[in-house]
Structures are given as structure tokens and as C-alpha cells.
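# For reference, the sequence and a predicted model appear below.
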Amino acid sequence: MSELEYANNFINFVNDSPTPYHAVNTVKSILIKAGFEQLDERSSWPKLKKNGKYYVTRNASSIIAFTIGGEYENGNGIAIVGAHTDSPCLRIKPISKRTSEGFITIGVEQYGGLIAHTWFDRDLSIAGRVYVNENGQYVPKLLKIDKTLLRIPTLAIHLNREVNTKFEFNKETKLVPIAGQVALEKCSDDPNLQLTPEQFESVQHVISRHNQSLIELIAKELGIEPKQIEDFELLLYDHQKSVIGGLNDEFIFSPRLDNLTSCYTAAQALVESIETLKSSKGIQLISLFDHEEIGSRSSHGADSSFLPDILQRLTRTDFNGDSSVDYYHETISKSFLLSSDMAHGVHPNYTEFYESQHRPQLNLGPVIKVNSNQRYSTASNGAVLIKTVANRAKVNLQIFVVRNDSPCGSTIGPLLSSKLGIRTLDLGNPQLSMHSIRETGGTYDIKKLNDLFKSFFENYIEIESKIVCDHL
């Protein structure tokens, strides 16, 4: 495929993935099409086989997928690409029912470090996971309402003359979307919606905690009755589609580039690396986690047992005919993690915020992220590895270091590196407007990151054996 074809496929991926649940579901569709087999953490696994292709999910918002080389032997290394499925956003509060001055409003909560002012005057809609009662079984359903439903209006300049010089607002009282007008809210004769005060106080069913029109819209979208809705986790998303723009089609204007870019390219590269699976001596694995934007501390975030559990089950599989040997620690010592998260491309209007010698450009390739205080996990042995991988794929690399007078963000890299004792390098594609509702990336960087990951999966075992680390 050409660079533009990769970019257009990525745009479709983003538009199909407004939430972590949708992102995992979209990744699953890519894997299933390529013949991957689903595994279940709640069951004993079948015997894993060489040339096998597998995936497993946790909470439906994190996913791990892997392929086992045809020449894999117990104790060989694993080439891992890690990323995250979540993005900063606004999430609907557990009790969101509100009205003000005749408007139906929705109570929302900030998730992650979003640039809050970018959510004003945007076309917003709702997506997420809804639990539905189907004859006593509580079944999750994906919801994506493909219609502009909400808006957070700014105050007119006539009433706030300082808005262009000082735009400050209370995030609890002003960052509240309007969804409709009370006078036009539909009335329902459904007795299940007309709860008595006693029921309201004791039951607090989902129907009573949210505006009636919202509940009815969700039910209609899912083709169910409102009374079947048990609970949900819903967030607001930018209804404007991800697009390619710029004078020469060089930009991607899109929500959630951070970090669906890494999710898409990791999954696509894993599938493409199947071409050389029969001759592979390693395991190729992607781990895409929810909750990175809020610290990864959950049952299915990068700081959970999800990846260690899967690695334990993988290394307990007998490929050599000797099931009495523990290969976990040997395998980990020979493995490597590419922690892929977006990087800061140089902003032409704010050049003073960038270190003078480290100013990554959009469309010039993935960025190696370095921080001596271990906010990123990059070390020289990893740099040697990724440079060799990139040379084989003919992918240009850039380097980013934050200024000494600026704080540095972090990723899942240091967390997993310390948790697993695995060598790690942090990198990612450059972008502008990180954590805005609309971010800007490079069209031609999508294929570059994809090709880098594919080369990593295909060449890691050979290259790793030539890089001496502990024997000086």
C-alpha cells in the first residue's frame, strides 16, 4: 500500500474507534480477518502452537495479541510493541441528570489531561459500553451514536470582553454540555420510567440518574427497551470525522491521534509480519492498554497483571518437550519492549518551548524519546537496536529531549520496564496539539511507523543476539 492508503485506512480506524472499547473491537476485526484465534483468560488455554496467531482481551478495553514463530524454541525472546487505547476526554457522570434555564444539560467528568478549552463549540456525540438485561443475562453492547447531540457553548464576546486575552472558566460549572430543551423533552407512558419518590431514593436505577431523553435515545440506538438498560460507561467524542488535509495532503486532522496511531500501526504491522512467521525464531506481541492517560493503575491498565499474566502463560507452554523447566526469566531477559506513544513535533508558532537541537518534524519519521530521569526508558542498547531495525526498513528516525526548564511527560515504558525487568525504548510519531480535541499529525508518518514495527517483529531475534548488554 502507498503512504496515502495507509493514512486513509488509519483515518477509518479512528472514525470507527471513539472509545477504548471500540478501539479494541476494531483491532479485533483486523486480527480476526488475518486468522487470529481468540483466547479467554477465564478458561484453560488450548496448547499453543508454532505458527499460531492468538489474541486475548481484558475488560474489552485492553488487548494483547501475539504470533509464535515456526522456529520458536522455549527461552527465545519476545518482540513487544506496547501502546494505549484511551485518550483524554469528557465522560458522563454516574448521575448526569441536570437542567438549567430550560436546557437539558449533561453532567460530565474530565478524564485525563485534556486541553479543556478545545471542547467548547464542538459538535459532540456519545459512545461507550452499555450493559443490557437480556432475560437475566447482563450483556455489554457497544454504543456509538453517529449524530451531533451535544455542545458546550462559549459566552458571547459582548458579555465577556476579555475572552481573547483571558479565557478562564470553572471546569465543574462551565464545562457542561447542553443536550436539548426541557420544553421539548418527550413524555413517556412507560410505567417503568415513572418511578415513585420511594423507588427513586432506594433503587437509583440508571433510568432515574440520567435524563429521560438520553435513556430513550440509547435504547432506540441499541434496539432495546429503556428498562433493559442496567448501567453504562459513556464518553463524549468529537463527531467531526478524522480527515487528511494540508496543501499537499501532508496532515491528518483528527481526534485521538494520541494514541490510536500506535494501536493501528502495531496491529497492522503484526498482521503483515505473518509473511515471515514460518521462519521466525521468536514471538511477536502487541499489548494495547486502557487507562494510560490516568496513570495505568487498574485491573487492565499497563500497571496491572495483564501482560505479566499472558507472558507467564506463554512461557509455560512446552515447545521443547521438557515441561519441567521455567523459561519465564530467560525469555524476559532476551525480550524487548517498544513503548509507542505520540511525541511532540515542533510547533512553528511556539519554537521557544523546544530544546534547540531536538525539534522533531511531522512526516520525517518516528521519534525516539529520551529522558535521563527515566520519564522515558530509552537507553543506548535500545537505541542501537532500533537504529538497526529502522535501517533495514529504510525508516528515518528523529530524537526528542525536553528542555531542562520544562516538565517531561511519561508513558507505559518506564512502568512496564520496572515491572517486568524488560529492556525498553520509548518512541512515537510526532504530532501537534497533543491532548486537544483535534490533533494534527503527519500523513506520511503512519506508514513509517508501521514499517518500523514490521521490521522490529521480523528482525528482532537476529539483531538482539548481536547487542551485548551485561558482558563488557
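Structure received.
# For the rest of this, base every contact and every neighbour count on C-alpha atoms.
Will do.
# What's the local residue count around Q204?
Residues near Q204, counting by other C-alpha atoms under 10 Å, number 13.
# What of A343?
23.
# How about G382?
22.
# From S340, how far out is it?
Distance of G382 to S340, given as C-alpha to C-alpha, to the nearest Å: 13 Å.
# And K278, by the same measure?
Distance, K278 to S340, using C-alpha to C-alpha: 26 Å.
# Those two: which is more packed in?
S340 (31 against 15).
# Quick check, that one in contact with G82.
Yes - contact criterion C-alpha atoms under 8 Å: S340 and G82 qualify, at 5.9 Å.
# which residues of the stretch 1-150 of the chain fall in strands?
Counting by DSSP state E, counting those that start in this stretch, the stretch 1-150 of the chain has strands at residues 37-38, 53-58, 62-68, 78-84, 89-100, 103-111, 124-134, 137-144.
# ok, now the stretch 251-400 of the chain?
Applying DSSP E, counting those that start in this stretch to the stretch 251-400 of the chain gives strands spanning 251-254, 283-289, 336-340, 343-344, 367-369, 398-400.
# for comparison:
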Amino acid sequence: MKENARPADSDGGARERALRFVNFLTAAVTPFHAVAIGSQMLERAGFVALDESAQWAGAITPGGKYFYTRSDSTLVAFAVGSKYAAGGPFKVVGAHTDSPALKAKPLTKSSAAEGLTQLAVCTYGGGLWHTWFDRDLGIGGLVLVRSADGALEKRLVAIHAPVLRVPSLCIHLQTAAERESFAPNKETHLIPVLCAAPAPPSAGAGAGAGASEDAPDPFSAAQEPELLALLAEQLRVPAASIASHDLTLFDAQPPALAGARGEFVSGGRLDNLASTFVALEALIDACADGRLDDERGVRCVALFDHEEVGSASATGAGGPVMEEAISRVGEALGVLPKGELALRSLRASFLISLDNAHAVHPNYRSKHEAGHRPLMGKGCVIKTNANLRYATDSVTSFVVRELGRLAGCPTQEFVVRNDCACGSTIGPIISERLGVRCADVGMPQLSMHSCREMMGAQDLTHCHALLTAFFRRFGDIDARLGACKRPRAEP
């Protein structure tokens, strides 16, 4: 990655972290890639891969570092304190690996129109779909390859070349109303162009050929041949061997450091790969040699898929991933599921739900509540909502502010205006399911859910410091909270 702007921050650590994140973002074009790269980061740091289908008893020991994946798009990593005591707390940072995007439909062939070959796509999540027009787009994801002997292999693919584009309608062909209010139809107006349509076969070509043993199966026959050719070339396999796929379109323009002083990060998927990246680095750094020596609990990062579509899946925060992780790790360390020690462990645990926040927009300042106006580059945002769209309460918000104080990094506060709708996160979902204390936190950004978003580069380091303090200092804060007497009603 070429450095195209000079980061404003003079701290070499912050500069290098921002550049590492840009490289991570460039490669992590889908949740599958994010999990694969995250797994490599963990393995290089000494984390041991576990198999969910294997027995964990005897494989997990105090002082050990581990991770596992589910369906290749969700990742759980954890480290057990060297002084782990049964019933000890889980200190969890939760984030998600998915982002709103255009995805290829299972059957990708789209009717050729006006001399152009297009790709059948569907919308995933709540994207700002107008931002996908007139952008050069690549495509990537997971491909299932079948060999001649019937063996199957899962392969990752990422075509960074600008092979797709959704062209907008020129202004001269729009009505006055259309020019004033751009409202594309997601089914008919978002179909990307892949290439020029091939010439039709000559008359009689293939006539009388009949069925052939080599004829493609119905799935392959319904795929766009030009797409299969691209995938086959990238994977170096025959096109006929592609048995299935899960493909996502992405901005072909690489992420970059931006701004006159390089103080911003510009790119797709900042929501929520910024959180994914920082959470992984913070866990790795907090569990380096010797840093688990005095730990009595478990430090954990859980990265879920499907947050942008409600989390209700086997790999989402609404599924059993988090509950099973805590239960299986505890059981492997001698804590019976649902038993006294397991319940005590949950009550002592804490979750930071890490998902990017809304920075105040300089051109739409009235959209933010007057007293809660987060700025990019000024630290993590504590998100609160009286109607529980976020899981933060007065005590958990104090914990985050205190962590910031101990780490020497700033924090900010956000509540949505009373006349605006409020988004949500995995925080309330996991908190409700497990009864665990939770704070919703995020790095502030602009253009959330756009094809290309922006955030402050310095906030990556602010967030890293906060999470590292959480893993290493939360016990001190919780002990002080535990010493508080129960409030009494005044006479």
C-alpha cells in the first residue's frame, strides 16, 4: 500500500496502526476475508486454533490463547488468565464483520439488455444505495470448488479490478421530480454492468446436439459465464468446477489515508471492520508474553456476522455463539454449565459492544442533539438510549469513562435526538440473552453505510488504548463498584 497522505499524528505508533488498518481494510473485502485475516493475525501471535466439533476438555488451560471460527464468517478469540479461578469473569469485546453491500444472487445470470451483460444482485443490509452508482466495483467472497474426483474445497477470491459498475441515468433523461429526489428502484436500477454482451451464436449452432454428458448442471447453467470465467481465472480452476458461491461487490478504489494532513481514513466497510481490527490488535497486545500472569478471568473478542440484517442467525449475535463460547470455555476449565459458578461468572462479566458511532456532520449539524456531538479524532463514543436501543446504563458508561481516564484517552457521549430514529447494535441482543453488563461504544465516523465512509485515523489508537485498558484494568474498577453499598431510599 502506497502512503498517499502524511498522517497528522506525530506518534509513530498511531501512524503505523492507521496504515496497518488501511492494509487490513484493503484485503478484508468480505466477512470471509476479515475472519481469515484475523485468524492469521491471531496465529502469528501464538493463539491456537480450536475445532468446534472437537472436545475442548484438556485442550484449554490457564495461560493459553485460543480462537475458533464458525461458518468462516464469525470468529471468537480468547485468552485464559494464568491465575484463572473458577467463576472468574469474561471480559468481552464484541463487534461484527459484515457491512451493507450489493451481493450476487445465487443465480447470477441476468438478461442481456441493450448490448450489455449485467449481473443479478441483491441488497444486503440498509445501505446508502445511491452511493453505489458510478463507482468502479470489484467482487469477492467464498467459492466452493469441486474437483474431478468429487472432493470439495472452500476458496476465498477477491477480484480488485474494476469489473462491475452501476451507471446512473444522465440528467437530460430525468424529469424535474427525478432530479430533485433521486430514489432508485433497488430491483431494477441497481443491476451492475459486467461487460459488453457477446455476439449471438450463428444460426443453427449446436442444433440437434441433444443432451450431453458434459452439459453443465442447472446451477452452473444459471450463472453468468463471464463471471465464472473471472472466478476460474483468479482461482486457477476450471469454470465447471465452481459448485457454489457467496459473493459480495465492493468499491474497487482502495481505502486510503485522506485529508490534507492524512488525519482521516477513507474507504468502505469502516462500519464495522474498524472495530474488528482494533479489537483483534488490542486482544493480541493485552495477552502478549507475561500479560496474563495476574489475570483471574478470560479475555475475549467475539466477531459476529449478520449484524446489518438483524443478527438472527447461527453466526449472528442473536444466535448461540456467545452463550456457547462462555459455556464451553468454562466447562473445559471445570465450571459446570448453568451451575453456580457459571452464573457467578456471567454476573461478574462485562461486554463492550464495539460498533462505529455517528460523528456530527458539518453540513447537517441540526441532526445531532445539541449537547451530544461526537467529533472524529476525539476519542471513542459512549452510546446511550433511554429506549434501550443501546445497552449502556449509568454504571456501564462510568466504567468506560474510567477506562478512558486510566488509559489517558478521551471519550465522548452520544444520544440521538428525540425526533430521530435510533439504530441499534449487538449490545442489547447479547445483554438480553446472557444478562451480562454491557456498554455500547464506537469510533465516530461520517457517511455510515455509504459505499465509501470516513473516520478519524487517530481514533484507532484511542480505541486501542481503551480496549487494552479494559482487558487489563477492568477488574480494578469492578472491585470498586462491588464495594459500593446498595442504595437506600431516603426517609
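Great, that's in hand. Quantities reported herein were computed from a predicted structural model and do not represent experimental measurements.
# Out of the strands of the stretch 251-400 of the first structure, flag the one nearest D309 of the first structure.
Comparing these against D309 of the first structure with C-alpha to C-alpha, the closest turns out to be strand 283-289 (12.1 Å).
# Report the separation between the spatially most central residue of the second structure and R44 of the second structure.
Centre of the second structure computed as the mean C-alpha position; nearest residue by C-alpha atoms, centre = their mean is T97, 2.1 Å away. Look at T97 of the second structure and R44 of the second structure: by C-alpha to C-alpha, they are 20 Å apart.
# before we move on, what about G94 of the second structure?
Per C-alpha to C-alpha, G94 of the second structure is found 21 Å from R44 of the second structure.
# More neighbours: those two, which one.
Using other C-alpha under 10 Å, the more surrounded residue of G94 of the second structure and R44 is G94, with 26 against 11.
# what sits against the counterpart of the more buried one in the first structure?
Alignment note (TM-score structural alignment): G94 of the second structure maps to G82 of the first structure. Going by C-alpha atoms under 8 Å, 6 or more residues apart in numbering, G82 of the first structure touches I286, S287, L288, F289, L337, L338, S339, S340, I412, G413.
# pretty sure the second one contacts I310?
No - the criterion here is C-alpha under 8 Å, and S287 of the first structure misses it with I310 at 10.0 Å.
# ok, these two, which is more surrounded?
S287 (26 against 15).
# Contact partners for that one?
S62, I63, I64, A65, I80, V81, G82, A83, L307.
# Distance check, the third one against L155 of the first structure.
Yep, that's I64 of the first structure we're talking about. 45 Å.
# of the two, who's got more company?
I64 (23 against 12).
# what do we get in the second structure for the more buried one?
Per TM-score structural alignment, I64 of the first structure is aligned with V76.
# What residues does its match make contact with?
F67, Y68, T69, C300, V301, A302, L303, A325.
# Any of the residues you listed buried? List them.
Among the contacts of V76 of the second structure, the ones that count as buried by 16 or more other C-alpha atoms under 10 Å are F67, Y68, T69, C300, V301, A302, L303, A325.
# which two in those are spaced the farthest apart?
Greatest spatial distance in those: T69 and C300, 13.5 Å, computed using C-alpha to C-alpha.
# For L416 of the first structure, give its distance to R297 of the first structure.
Going from L416 of the first structure to R297 of the first structure by C-alpha to C-alpha gives 12 Å.
# Give me the common contacts of those two.
D303.
# since we're on the aligned partner of E272 of the first structure in the second structure, how many residues are nearby?
Using TM-score structural alignment, the equivalent of E272 of the first structure in the second structure is D285. Using other C-alpha under 10 Å, D285 of the second structure has 15 neighbouring residues.
# The nearest residue to D285 of the second structure once chain neighbours are set aside: neighbour count?
Leaving out its chain neighbours, the residue that sits closest to D285 of the second structure by C-alpha to C-alpha, 6 or more residues apart in numbering is T468, at 7.4 Å. Counted with other C-alpha under 10 Å, residues neighbouring T468 of the second structure total 22.
# Could you check how far T468 of the second structure is from C300 of the second structure?
T468 of the second structure is 12 Å from C300 of the second structure, where distance means C-alpha to C-alpha.
# list residues touching both of those two?
Joint contacts of T468 of the second structure and C300 (C-alpha under 8 Å, 6+ apart) are L283.
# Might you quantify the distance of the helix ranked longest in the second structure from its chain's geometric centre?
With secondary structure taken from DSSP state H, the second structure has its longest helix at helix 458-482. Relative to the centre of its chain, helix 458-482 of the second structure is centred 22 Å away, using C-alpha atoms, centre = their mean, to the nearest Å.
# Name the residues of that helix that are buried.
For helix 458-482 of the second structure, a neighbour-count test (16+ other C-alpha under 10 Å) marks 458-475, 477 as buried.
# Just the helices from the stretch 251-400 of the first structure, written as ranges.
257-272, 306-315, 328-333, 380-393 (DSSP state H, counting those that start in this stretch).
# looking at those, which is closest to E352 of the first structure?
With C-alpha to C-alpha, the closest approach to E352 of the first structure among the helices of the stretch 251-400 of the first structure belongs to helix 257-272: 23.1 Å.
# tell me the angle that closest one makes with strand 62-68.
Computed by axes from the mean of the first three to the mean of the last three C-alpha atoms, to 10 degrees, the angle separating helix 257-272 of the first structure from strand 62-68 equals 30 degrees.
# which helices and strands sit right next to helix 257-272 of the first structure?
Contacts defined by 3 or more C-alpha pairs under 8 Å, 6 or more residues apart in numbering; DSSP states H and E place helix 257-272 of the first structure against helix 3-15, helix 20-33, strand 78-84, strand 283-289, strand 439-442, helix 445-464.
# Same list, those, but as CSV with distance to N135 of the first structure please.
Formatted as CSV, those follow (distance: least, C-alpha to C-alpha, whole Å):
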stretch, distance to N135 of the first structure
helix 3-15, 33
helix 20-33, 24
strand 78-84, 35
strand 283-289, 32
strand 439-442, 43
helix 445-464, 44
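# To N349 of the first structure, which of those lies closest?
The closest of those to N349 of the first structure is strand 439-442. By C-alpha to C-alpha, the value is 14.1 Å.
# corresponding residues in the second structure for the closest one?
Counting by TM-score structural alignment, strand 439-442 of the first structure corresponds to residues 453-456.
# after superposition, how close is that stretch to the first structure?
Once fitted to the first structure, stretch 453-456 of the second structure is off its aligned match by 0.4 Å on average (mean C-alpha distance after the TM-score superposition for the first structure).
# what's next to that stretch, contact-wise?
With C-alpha under 8 Å, 6+ apart as the criterion, stretch 453-456 of the second structure contacts 263-270, 376-377, 443-447.
# and if you look at stretch 374-387 of the first structure?
368-371, 397, 408-411, 413-414, 417, 423-426, 456, 463-464, 467, 469.
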